[in-house]
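In: sequence unknown, structure follows:
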């Protein structure tokens, strides 16, 4: 348990940051799920559109420190190759 004023403040900051990061991660996962659903439905146009919408969200997650750069690159690469394979 935090005892000093500094430790209490850090605990409050950590809670706030955790909530913000959780919301960002959830938002990104939603965009990725939309791409997955479009791929599963077999609609290439919808999958392409969903992928285009998901890319900036994923990269924003990298800038904000929610995801590692390589993780985001790997996810984008795998999704785009799956969308391309639909042709």
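Out: Arrived safely. Since this is a predicted model, take the numbers as computed values, not measurements.

In: C-alpha from now on. contacts and neighbour counts both.
Out: Noted.

In: Determine the longest helix present in the protein.
Out: Longest helix in the chain, counting residues (DSSP state H): helix 5-41.

In: Off-centre distance for that helix?
Out: Centroid separation for helix 5-41 versus its chain: 8 Å, with C-alpha atoms, centre = their mean, to the nearest Å.

In: And here is the other one:
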């Protein structure tokens, strides 16, 4: 544990951010899996609804720096291709 006041604060804030980022990343993965599940079930309506939610979360994650913007773009492209193929 650090002794300097600013370092103590940095440890606390880093841990808070880590937990928030982990939760958001987990929600993002869940949204992507929901789209994949709907595609496997051949359910076009629910796939499109889940896709819009996943795209929203991907954009948000990329803008906040949680994932790289090119990674978000790639994931959106691949999901959209799969949904359009239904």
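Out: Thanks, I have the structure now. Since we're looking at a predicted model, the values are computed, not measured.

In: ok, average deviation of the longest helix of the first structure from the second structure?
Out: Compared with the second structure after fitting, helix 5-41 of the first structure deviates on average by 0.7 Å (mean C-alpha distance after the TM-score superposition for the first structure).

In: Now do the same contact list for residue 24 of the second structure.
Out: residue 61 (C-alpha atoms under 8 Å, 6 or more residues apart in numbering).

In: Distance of the residue nearest the centre of the first structure relative to residue 39 of the first structure?
Out: Residue closest to the average C-alpha location in the first structure (C-alpha atoms, centre = their mean): residue 28, at 3.0 Å. According to C-alpha to C-alpha, to the nearest Å, residue 28 of the first structure stands 17 Å off from residue 39 of the first structure.

In: Repeat that for residue 70 of the first structure.
Out: From residue 70 of the first structure to residue 39 of the first structure the distance is 23 Å (C-alpha to C-alpha).

In: Same drill for these two, tell me which one is more crowded.
Out: residue 39 (22 against 10; other C-alpha atoms under 10 Å).

In: wait, doesn't that one sit right on residue 47?
Out: Yes: if you go by C-alpha atoms under 8 Å, residue 39 of the first structure and residue 47 touch, sitting 5.6 Å apart.

In: okay, and the common contacts of those two?
Out: residue 83.

In: count of residues packed around residue 25 of the first structure?
Out: Other residues close to residue 25 of the first structure by other C-alpha under 10 Å number 16.
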